[in-house]
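Visitor: What follows is a predicted protein model with its sequence.
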Amino acid sequence: MAGRLLFPPTCIGCRRIVAEPGALCAHCWPALRFIEVPFCPVMGTPFQYDMGEGFLSLEAIAFPPHFDRARAAVLYDGAARQLVRGLKYGDRTDLAPLMAGWMLRAGSELLREADMLVPVPLHWRRFLSRRFNQSAELGRAIARRSDVVFAPEVLVRRKKTKQQVGLRRKAREDNVRSAFAVPEKFKARIRGKRMLVVDDVYTTGATVGAAARALKRAGASHVDVLTFARVVPESADLDGDFLPDEGMHI
């Protein structure tokens, strides 16, 4: 009791005082926008209204991904942005279990079908400077609460890439091209397996796409993607980083 008085629990988003540890305050909770159906069955991009079964976003049609399906728990804005930044740059690894809980809900279908869970790896030099991999923290927390094998060792980042922040779609793809690889000793282990790649934020899909491509080249039969947050701007065009929520039946 004395500890609670001296060090009251604070909101995990903004540090306002809250009733219970590990909670969001009344200001941050409404700002967290969960991605619910309807959404694109391939990209996981939310639609404003139900387009009907089999309807794909324009992004899925114009830029077919190397992965099979992508899902995310929340939109990358407001409280979600603060959580991601806290985990990634503020050493708030205590946020990972809460964020992973929401990812479990969003990716329940993918997790039921997955054989292995693989976090997007950091280059060893970046890992040494940051001291932890935020994607691995999320992946480890998800694995603890599911039956999926956590296998961070089967995918490595073999070249140090530039930061993706500020790069457009084509530049992001060029930046991470051939960045990932499956070590030879693990190829037999993933051959024919269904892999689930975990990351913190899906922006253009360049990073997770490069990871999926490496896994499939090494023999994985199926690669899905699960992230905590998804960047979905209000509007964009075919030459930009993102696309509007429009599409067609196939």
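Guide: Received the coordinates, thanks. Numbers count the residues shown, from 1 in each chain.

Visitor: From now on I want contacts and neighbour counts done on CA atoms only, so please keep to that.
Guide: Will do.

Visitor: What are the boundaries of the helices in this protein?
Guide: Assigned by DSSP state H, the chain shows helices spanning 2-6, 58-62, 78-89, 96-106, 108-113, 124-130, 134-144, 169-176, 187-190, 206-217.

Visitor: ok, residues contacting stretch 206-216?
Guide: Applying C-alpha atoms under 8 Å, 6 or more residues apart in numbering, the contact partners of stretch 206-216 are 65-67, 120, 155, 169, 172-173, 176-182, 195, 197, 199, 202, 222-225.

Visitor: what's the spacing between that stretch and its chain's center?
Guide: How far stretch 206-216 lies from its chain's middle: 13 Å, per C-alpha atoms, centre = their mean, to the nearest Å.

Visitor: picking up where we left off before, take the helices of the chain and write them to a markdown table, including mean neighbour count and distance to Lys162.
Guide: Shown next, in a markdown table, are the helices of the chain (neighbours: other C-alpha atoms under 10 Å; distance: least, C-alpha to C-alpha, whole Å):
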| stretch | mean neighbour count | distance to Lys162 |
| --- | --- | --- |
| helix 2-6 | 8 | 43 |
| helix 58-62 | 18 | 24 |
| helix 78-89 | 19 | 16 |
| helix 96-106 | 20 | 25 |
| helix 108-113 | 16 | 30 |
| helix 124-130 | 12 | 11 |
| helix 134-144 | 23 | 17 |
| helix 169-176 | 18 | 7 |
| helix 187-190 | 16 | 27 |
| helix 206-217 | 24 | 12 |
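
Visitor: Distance to Gly13 for the ones you listed - can I get that in CSV?
Guide: As requested, the helices of the chain are exported to CSV (distance: least, C-alpha to C-alpha, whole Å):
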stretch, distance to Gly13
helix 2-6, 19
helix 58-62, 31
helix 78-89, 6
helix 96-106, 11
helix 108-113, 25
helix 124-130, 21
helix 134-144, 17
helix 169-176, 29
helix 187-190, 37
helix 206-217, 26
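
Visitor: Which of the ones you listed sits closest to His27?
Guide: With respect to His27, and counting by C-alpha to C-alpha, the nearest of these is helix 78-89 at 9.1 Å.

Visitor: And the contacts of that closest one?
Guide: Residues contacting helix 78-89 (C-alpha under 8 Å, 6+ apart): 12-14, 28-29, 31-33, 74, 92-96, 134, 200-201, 229.

Visitor: Of these, grab the buried ones for PyMOL.
Guide: The following PyMOL line selects those of the contacts of helix 78-89 that are buried, judged by 16 or more other C-alpha atoms under 10 Å:
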select buried, resi 12+13+28+32+33+74+93+95+96+134+200+201+229
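
Visitor: quick one: which of the contacts of helix 78-89 sit in strands?
Guide: Residues of the contacts of helix 78-89 located in strands (DSSP state E): Val74, Asp200, Val201, Ala229.

Visitor: Got another one to weigh against that:
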Amino acid sequence: MNGPGSTSQESSILARAGHGLRAAFRFTLDVALPPLCPSCREPLGDGAGLCAACWSKLSLIEPPYCARLGIPFVYDPGPGLLSMEAIANPPAYQRARAAVRYDEVAKTLVHGFKYSDRLDLAPMMGRWMARAGRELLSGADGLVPVPLHWRRLWGRRFNQSAALAGVISDIAGVPVLHGALRRLRATRQQVGLSQAQRAENVQGAFRIDAQGKAAVAGRRLVLVDVLVFARVVAAAKSTI
């Protein structure tokens, strides 16, 4: 016959055994499948993120840049100066920031994240986005991930923008407003389109319903999109 404490003691032993088995399994996986650089697929050893060679090729966007669009300047023209693009075609939002230039390394990361189920890239990319958009995030009331059409969501398995918004939320302490923005129709890929074609492509594709309006009215919002690797991280005062 078992004593009164036998059940809890056995559960504790089983829990410790299960933890030990999981640890052994993770160790076996690490030995059999060492972490690889997400860009070139070379082993990282004990590291994480990108290998040294790919990191050296990545171009983080740093000041000086256009105060409105975040487009890098060749030289520092002084604080608050706008680029010719921002002056000629003022955007509907107040500010936009990008984490990196769209080079070969960034392109590989974006394609892996969007089309190859590389959800494991979200923490790294989200950290870069939070760093690039820190001045926007400091005064933000909410993060709005760009929604996918249900057919595209089915194909990609998860909303990459929402995954990035979750990482940024954890870092910046800004809540994610899921469902605030709804997609009404599927659109063409924006890559390769001109600015005018991009605007026409998404015309009427999104809507904020009554419930969404209540969540965003009068608030400072940061729109999070994976388009061209963190290219759109834009803050705007809601006018709804």
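Guide: In hand now; what should we look at? Remember, predicted model here, so these are calculated numbers, not experimental data.

Visitor: one step back: which two of the ones in strands among the contacts of helix 78-89 of the first structure have the greatest separation?
Guide: Greatest spatial distance among those (C-alpha to C-alpha): Val74 and Asp200, at 10.7 Å.

Visitor: anything in contact with each of these two?
Guide: With C-alpha under 8 Å, 6+ apart as the test, Val74 of the first structure and Asp200 both reach Phe228, Ala229.

Visitor: Would you reformat the ones in strands among the contacts of helix 78-89 of the first structure as a markdown table and include distance to Arg144 of the first structure?
Guide: Shown next, in a markdown table, are these (distance: C-alpha to C-alpha, whole Å):
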| residue | distance to Arg144 of the first structure |
| --- | --- |
| Val74 | 21 |
| Asp200 | 17 |
| Val201 | 21 |
| Ala229 | 20 |
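
Visitor: which one of the residues you listed sits closest to Phe186 of the first structure?
Guide: If you rank those by distance to Phe186 of the first structure using C-alpha to C-alpha, Asp200 comes first, at 24.4 Å.

Visitor: Alignment lookup: the closest one to the second structure.
Guide: In the second structure, Asp200 of the first structure lines up with Val226, judged by TM-score structural alignment.

Visitor: Identify the residue spatially nearest to its match, adjacent ones excluded.
Guide: Distance criterion C-alpha to C-alpha, 6 or more residues apart in numbering; nearest residue to Val226 of the second structure, sequence neighbours excluded, is Ser161 at 5.4 Å.

Visitor: what sits against that neighbour?
Guide: Pro145, Val146, Pro147, Val224, Asp225, Val226.

Visitor: farthest pair in the residues you listed?
Guide: Among the contacts of Ser161 of the second structure, the pair separated by the greatest distance (C-alpha to C-alpha) is Pro147 and Val226, at 10.8 Å.

Visitor: need the contact list for Arg183 of the second structure.
Guide: With C-alpha under 8 Å, 6+ apart, Arg183 of the second structure has these contacts: Pro147, Leu148, His149, Ala205, Phe206, Arg207.

Visitor: go with 6 Å
Guide: By C-alpha atoms under 6 Å, 6 or more residues apart in numbering, Arg183 of the second structure lies in contact with Pro147, His149, Ala205, Phe206.

Visitor: Thought Arg182 was touching the third one, still the case?
Guide: No: judged on C-alpha atoms under 6 Å, Ala205 of the second structure makes no contact with Arg182 at a distance of 8.5 Å.

Visitor: quick one, which of these two is more surrounded?
Guide: Neighbour totals were compared for Ala205 of the second structure and Arg182, and Arg182 leads with 17 against 14 (other C-alpha atoms under 10 Å).

Visitor: The more buried one contacts Gly204, doesn't it?
Guide: No: counting by C-alpha under 6 Å, Arg182 of the second structure does not reach Gly204; the two are 10.8 Å apart.

Visitor: which residues touch the nearest residue to Arg16 of the first structure once chain neighbours are set aside?
Guide: Residue nearest to Arg16 of the first structure in three dimensions, not counting chain neighbours: Thr10, with 5.2 Å by C-alpha to C-alpha, 6+ apart. By C-alpha under 6 Å, 6+ apart, the residues touching Thr10 of the first structure are Arg16, Ile17, Val18.

Visitor: Could you check how far the counterpart of Thr10 of the first structure in the second structure is from Leu121 of the second structure?
Guide: Mapped onto the second structure by TM-score structural alignment, Thr10 of the first structure lines up with Leu36. Applying C-alpha to C-alpha, to the nearest Å, the value for Leu36 of the second structure to Leu121 of the second structure is 12 Å.

Visitor: Ok, Leu164 of the second structure next?
Guide: In terms of C-alpha to C-alpha, Leu164 of the second structure sits 9 Å off from Leu121 of the second structure.

Visitor: Equivalent analysis for Leu137 of the second structure, please.
Guide: According to C-alpha to C-alpha, Leu137 of the second structure stands 21 Å off from Leu121 of the second structure.

Visitor: again, but for Phe229 of the second structure
Guide: When distance is defined by C-alpha to C-alpha, Phe229 of the second structure is 11 Å away from Leu121 of the second structure.

Visitor: for Val191 of the second structure, same thing?
Guide: Val191 of the second structure sits 21 Å away from Leu121 of the second structure, going by C-alpha to C-alpha.

Visitor: what do you get for Ala86 of the second structure?
Guide: 31 Å.

Visitor: end-to-end on stretch 184-197 of the second structure?
Guide: End-to-end distance of stretch 184-197 of the second structure (C-alpha to C-alpha): 18 Å.

Visitor: Which part of the first structure matches that stretch?
Guide: Going by TM-score structural alignment: stretch 184-197 of the second structure matches residues 158-171.
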